[in-house]
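> have a look at this prediction, sequence included:
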Amino acid sequence: MIRDGSTFTGMPAAESAPVSPTAPSPAVPLRHARGSAGYRRVNLALFLAGCATFALLYTTQTLLPQLSERFALSPAAASMSVSVTTGALAVAVIPVSMLSERVGRTRIMTVSVFAAALLGLLAAFAPDFGTLVALRTLQGVALAGLPATAMAYLAEEVEGASLGAAMGLYVAGNSIGGMGGRLVTGFAADLGGWRTAIVAVSLLALACAVVFRLLVPPSRHFAPSGVTGRELAGTLRSHLGDPALRRLYALGMLFMAAFGTVYNYLGYRLLGRPFNLPESVVGAIFVIYLAGTFSSTAAGRMVGRFGHRATLWAAAAVTAAGALLTLPDHLAFVVPGLIVLTAGFFAGHAAASAAVGLRARHGRAQASALYIAAYYLGSSLGGPVGGVAFHAVGWWGAVVFVLALCTVAVWAAAPLKSTGTAPVAASVRTRAAAKAA
């Protein structure tokens, strides 16, 4: 019996040979299914790649107060070391995804994670803030090769019934990387300053890159295509013309803007009065990212049971509740609030990104690239806007901004009735039955 979602292809025409009626049909291996050895290798490899990506992407987020002091910068100006990286990733992700259609997913992912780690090492020795920003911009371009390509790789290599769980585990790797990067950064910054912290995170990411390359299975369902600029533009117009995909892209942007606002300026709040926490303790608070590890995998199961709209509504509500909990000036409220907010954010991201892979009928790499571009633009644009609110009103301003974003997310998710796994699977079965008839 063939698992749902698998495909068979013959040999290229020039190499094909007559097949006798009694000879077995040459078949391409099935897509990786939950429980198989290949599925476990895919999950671990992409988990580590996600760890490296999030650790590198937000290396300087915990270091913003130190950068403000070292280079005499305002919080909003120091946050440029984060915004330029996410912005460069957002701009580069679509061209790089087009390149992946020609040279392959695994090759792009490998070059991406290795180049980003090496650029991180160079950034640690930047003589001034301008050079640091330039290197962080290049790092964002390098990191662009991983997220959209990884999502397309999963959509191609993992069977449909297992895709939600696999995507959830990949996003869980993002949360672990974000947590581990912040922990390493906080302790290393206390020991040797911001340069030591960047070196430590970059070496950690380089180790993840090596293991990723050793583990990741080669693509078995990828066929190179010479996509032209006109074809790419047509594919992008097609995806942007889909109302459901547009809303999913908006959801990625909204969730990331809320998350980036809280974590960009959390360090300033906790290092200052009335908390006055040391750098290492502020870094240790990022163990809260573990909440995202569990919530992103739980979101995959919730999507399968309740659909994407209900999952996204729940994620937005949880994110808003977490933001409200952080308002009192007491760690007994701030820490639980951050746990709740982080869980809501990663659940929303996992549900929206998985829905994109299921919704797109063609050009999955470009569909995923548009989602990633919107997602990181949320960080690049929403974070600084949240910073203006934080600077003007204090933490209340940042929280009100997050609540507004969550409210818009609920509205954006309202029409997404047809993006759940069950309706998509039903439409696939309907088309298959019509073709057979």
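In hand now; what should we look at?
> contacts, neighbours, all on C-alpha from now
Will do.
> how about the contacts made by Glu156?
Contacts for Glu156 (CA atoms under 8 Å, 6 or more residues apart in numbering) come out as Arg31, His221, Phe222.
> between those residues, identify the one with the most neighbours.
Counting neighbours by other CA atoms under 10 Å, Arg31 leads these with 25 neighbours.
> hmm, that residue is touching Ala161, no?
No. The pair Arg31 / Ala161 is not scored as a contact, 10.6 Å apart, by CA atoms under 8 Å.
> the helices in the stretch 1-150 of the chain, which residues?
Using DSSP state H, counting those that start in this stretch, the helices of the stretch 1-150 of the chain run over 37-57, 64-71, 75-78, 80-103, 105-123, 129-143, 147-157.
> here's the one I want to compare it with:
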Amino acid sequence: MNGNDFILRGTKDYRRANLALFFAGFVTFSTLYAFQPLFPNLVFEFGISPAHASLTLSFATFALALTLPISGSLSDAWGRRRLMGVSVVLASLLALSSAGHIDLPNLLALRLLQGVVLAGVPAVAMAYLNDEIDPSAIGSAMGLYIAGNACGGMSGRILTAWLTDLFSWRVAVAGIGLLSLMLALLFWRLLPPSRNFERRPLHLGELSASLFSHLRNPGLQCLFFLAFTCMGGFVTLYNYVSFRLLGPEFNLSQAQVALIFLAYAFGASGSSIMGQLTDRYGRSLMLFTALAIMGSGLLLTLMSQLVTVICGIVVFTIGFFGAHAIASAWVGVLAGQARAQASSLYLFSYYMGSSISGTGGGFFYSAWGWTGVVLLIGLLLIAALLAGLRLNLMTRNQTV
């Protein structure tokens, strides 16, 4: 391979690759999280509890988590462009199908399948960038892909809620599906063919050896646990705060409640700043700072003034994005080898936390209201703090 094999910054292929992967990230996270603002609507239509409504998200993230550790290896054998393309098209079609007049069990089955096919994008997109983009331009290309992820997650939620306010939740989900399908077809048209990809057969023995090596690494164990607890708390907050904001205490509309997802923009900015401060003050200190910010924001949501609650959500979100940025970057440092697989295991823990706590929080909400949700998230943050302290002890004398 020589330098001419790479896609160079400023070229037509560079712009096409960036735009295509932006679309892929948008489709992935808009379809994955489209149901999150719809939980109150599902409770009303199907006559179920908030916890059962949350399964429409938890089933998808659970399937995504289970499939992620092998998606990168599948792309090595099948091809990165092909796997991503099939994934975004199928995810869009499944979103359209889930908008039909089906019962809850069939809806959950579709969401489970959607999570499986979406696993073909996150780790594979990063592998494509590392394969094809000139090393000096990977940072900016990766940043645009991550921006697509954040934009999809935020826009999908807001658009879903607004369309639901105007029409119905089924029309909203269908709208997300149609938009995603158009972007998926553009992805196929825009993404340049792989130049440097070398097909490699899937060797389960090698895959298992590196997998168990990561799972036995005490430092990585702490980071995986941090992913589980922090993401669990984050999704739990957003899953159930809409019930409180739509309820008699604040009596907001669906479109108004959707604006809370604009907090993601503050979170993304905060994570960038924390990343810069980490280089100066160290990972451990900034991780503890991020967890403290999450705790402060969580306490603010207990207040009865709407402005204070919104500020609490924004502060909590900033803390979460900071903790996630620090922990995910730390994984590569501690992994040593097979870093992509270690990152997949981190994301596995991340989405497992989303699935388990995201649904478990519904039982706390049904029993004790918003105070119960805050209690659960608080316990998760305490567990995350203990994991951070253990990690700090293990790495104190190392240059990490």
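Yep, that arrived. All of these numbers come straight from a predicted model, not from anything done at the bench.
> now the counterpart of Leu143 of the first structure in the second structure. Nearest residue, chain neighbours left out?
Aligned by TM-score structural alignment, Leu143 of the first structure pairs with Leu118 of the second structure. In space, and not counting its chain neighbours, Leu118 of the second structure is closest to Ser87: 5.7 Å by CA to CA, 6 or more residues apart in numbering.
> with Leu129 of the second structure instead?
Going by CA to CA, 6+ apart, Leu129 of the second structure has Ile138 as its nearest residue, at 6.7 Å.
> burial count for that neighbour?
Ile138 of the second structure has 19 neighbouring residues, counting by other CA under 10 Å.
> so which bit of the second structure is stretch 368-378 of the first structure matched to?
Per the alignment by TM-score structural alignment, stretch 368-378 of the first structure matches residues 343-353 in the second structure.
> go on, stretch 235-251 of the first structure?
Using TM-score structural alignment, stretch 235-251 of the first structure corresponds to residues 210-226 of the second structure.
> got the buried residues for that stretch?
Using 16 or more other CA atoms under 10 Å as the test for burial, stretch 210-226 of the second structure gives Ser210, Leu211, His214, Gly219, Leu220, Gln221, Cys222, Leu223, Phe224, Phe225, Leu226.
> repeat for stretch 369-385 of the first structure
Across stretch 369-385 of the first structure, burial judged by 16+ other CA under 10 Å covers 369-385.
> what of stretch 375-384 of the second structure?
Burial within stretch 375-384 of the second structure, assessed by neighbour count using 16+ other CA under 10 Å, is assigned to Leu375, Leu376, Ile377, Gly378, Leu380, Leu381, Ala383, Ala384.
> okay, and which of those map to helices?
Leu375, Leu376, Ile377, Gly378, Leu380, Leu381, Ala383, Ala384 (DSSP state H).
> was I right about the second one contacting Phe364?
Yes. Under the criterion of CA under 8 Å, Leu376 of the second structure is in contact with Phe364, at a separation of 7.3 Å.
> which residue in the first structure aligns with Ala63 of the second structure?
Using TM-score structural alignment, Ala63 of the second structure sits opposite Ala88 in the first structure.
> please apply the same query to Leu246 of the second structure.
Match for Leu246 of the second structure (TM-score structural alignment): Leu271.
> try Leu74 of the second structure
Alignment note: Leu74 of the second structure maps to Leu99 in the first structure; criterion TM-score structural alignment.
> how close does that match get to Ala88 of the first structure?
17 Å (CA to CA, to the nearest Å).
> these two - which one has more neighbours?
Higher neighbour count among Leu99 of the first structure and Ala88: Ala88, with 23 against 19, using other CA under 10 Å.
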